[in-house]
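>>> Fold the following.
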Amino acid sequence: MSSDLKSVLGAKVRAAREGASLSQEQLAERINRTPETVSNIERGKNMPAIETLQALCSTLGLRLSELFADEDLGRNADRVAREHSLIQTLRTLSESDLEVAEKTIHALANRTQR
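Got it, this is the predicted structure:
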């Protein structure tokens, strides 16, 4: 198993956990695993079993497909985590706030492309 895949998956799990304001211990308890297991997943040391992946997705409000997005492979795991954290936050916004966020992000993107 590619260490890149494990690192990106771990970064996404960490971002989702932090976005949910959960400690590793709290997440471990909710998915019936040890805090060490959660830590190893987040650090890209271990690839979790499918049952653990399902529990993580259910608990953190993720889709399994998000964890394995091909476009994230080969990219910096910290950047992937930040982007994923933003996506999780965007999902919590009202329609009007989402529109404001969209305009702000587009303005920032256009500013940096100049």
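
>>> When you work out contacts or count neighbours from here on, use the C-alpha atoms and nothing else.
Fine.

>>> Not counting sequence-adjacent ones, nearest residue to the residue nearest in space to the middle of the chain?
The centre of the chain sits closest to Lys12, judged by Cα atoms, centre = their mean, with a distance of 2.5 Å. In this structure, Lys12 finds its nearest non-sequential neighbour in Ala81, 5.0 Å apart by Cα to Cα, 6 or more residues apart in numbering.

>>> Which of the helices or strands spans that neighbour?
In this structure, Ala81 sits in helix 77-90 according to DSSP states H and E.

>>> I would like the residues contacting that helix, please.
Here helix 77-90 makes contact (Cα atoms under 8 Å, 6 or more residues apart in numbering) with Ser7, Val8, Ala11, Lys12, Arg14, Ala15, Ala16, Gly19, Asp72, Leu98, Ala101.

>>> swap the cut-off to 7 Å and go again
Ser7, Val8, Ala11, Lys12, Ala15, Ala16, Gly19, Asp72, Leu98 (Cα atoms under 7 Å, 6 or more residues apart in numbering).

>>> List buried residues within those.
Ser7, Val8, Ala11, Lys12, Ala15, Ala16, Asp72 (16 or more other Cα atoms under 10 Å).

>>> ok, the second one to Ser2 distance?
To tie it back to what came earlier, the one meant is Val8. Between Val8 and Ser2 the distance is 10 Å, computed by Cα to Cα, to the nearest Å.

>>> and for comparison, fold this next one:
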Amino acid sequence: MVMELGQQIGRKIRTLRERRGLTQSQLASLLGKSGETISNFERGKVVTSIQTLDQMAKVLNVRLMDFFDGVAVGAADRQHRAERARSSHAQTVRNAADLLPEEDLEILAGLATLLESRRRREGGKGE
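All right, here's what the predicted structure looks like:
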């Protein structure tokens, strides 16, 4: 099961803080927060604002994006990326159809027919 976003970012905060050699109390002091607040961030009990993450990135001498490295994306994000990739692939095929000579178009059409036939046999997977 994928961890909640707040928990994933909280783990990153802890890792980056520890890498810098700071305690929760020290980081809290540098950010003008309480130690309890930092603890809540790190445990994913409270999700920090982007402004606080930006401030934290400066204190820890890391990039803002470092808090998101390796953070799993949700199903909606994966679906959106898949749709964009599919759209990109469809555009590539359309461009090829405009540019290819007739004999290559015949091969492309045969391949498309073969793939469509396979998709139907497999029960419409990939839709």
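
>>> Max pairwise distance over the buried ones among the contacts of helix 77-90 of structure 1: which two?
Spatially, the most separated pair among those is Ala16 and Asp72, at 15.6 Å (Cα to Cα).

>>> After the helix or strand harbouring Asp77 of structure 2, which helix or strand is next?
Using DSSP H and E, Asp77 of structure 2 sits in helix 75-99. Next helix or strand after helix 75-99 of structure 2 toward the C-terminus (DSSP H and E): helix 102-121.

>>> residues in structure 1 aligned with that following helix?
Under TM-score structural alignment, helix 102-121 of structure 2 corresponds to no residues of structure 1.

>>> and the angle from that helix to helix 75-99?
Per axes from the mean of the first three to the mean of the last three Cα atoms, to 10 degrees, the angle that helix 102-121 of structure 2 makes with helix 75-99 is 150 degrees.

>>> so where do the strands sit in structure 1?
Counting by DSSP state E, structure 1 has no strands to list.

>>> what are the ranges of the helices in it?
Assigned by DSSP state H, the helices in structure 1 fall at 3-19, 24-30, 35-42, 50-60, 64-67, 77-90, 95-112.

>>> Comparing those, which comes out most buried?
Mean neighbours per residue, mean count of other Cα atoms under 10 Å, is largest over the helices of structure 1 for helix 3-19, with a mean of 22.

>>> Mean distance between that one and structure 2 after superposition?
Superposing on structure 2 and averaging over aligned pairs (mean Cα distance after the TM-score superposition for structure 1), helix 3-19 of structure 1 comes out at 1.1 Å.

>>> counting contacts, what elements does that helix pack onto?
For helix 3-19 of structure 1, the packing partners by 3 or more Cα pairs under 7 Å, 6 or more residues apart in numbering; DSSP states H and E come out as helix 35-42, helix 77-90.

>>> quick one, which of those is nearest to Ala28 of structure 1?
Between Ala28 of structure 1 and the helices and strands packed on helix 3-19 of structure 1, the tightest spacing by Cα to Cα is seen for helix 35-42, at 5.2 Å.

>>> Give me the mean distance between that closest one and structure 2.
Aligned to structure 2 and superposed, helix 35-42 of structure 1 gives a mean residue distance of 0.5 Å (mean Cα distance after the TM-score superposition for structure 1).

>>> Other residues contacting that helix?
Contacts of helix 35-42 of structure 1 (Cα under 7 Å, 6+ apart): Gly10, Ala11, Val13, Arg14, Gln24, Glu25, Ala28, Asn46, Met47, Pro48.
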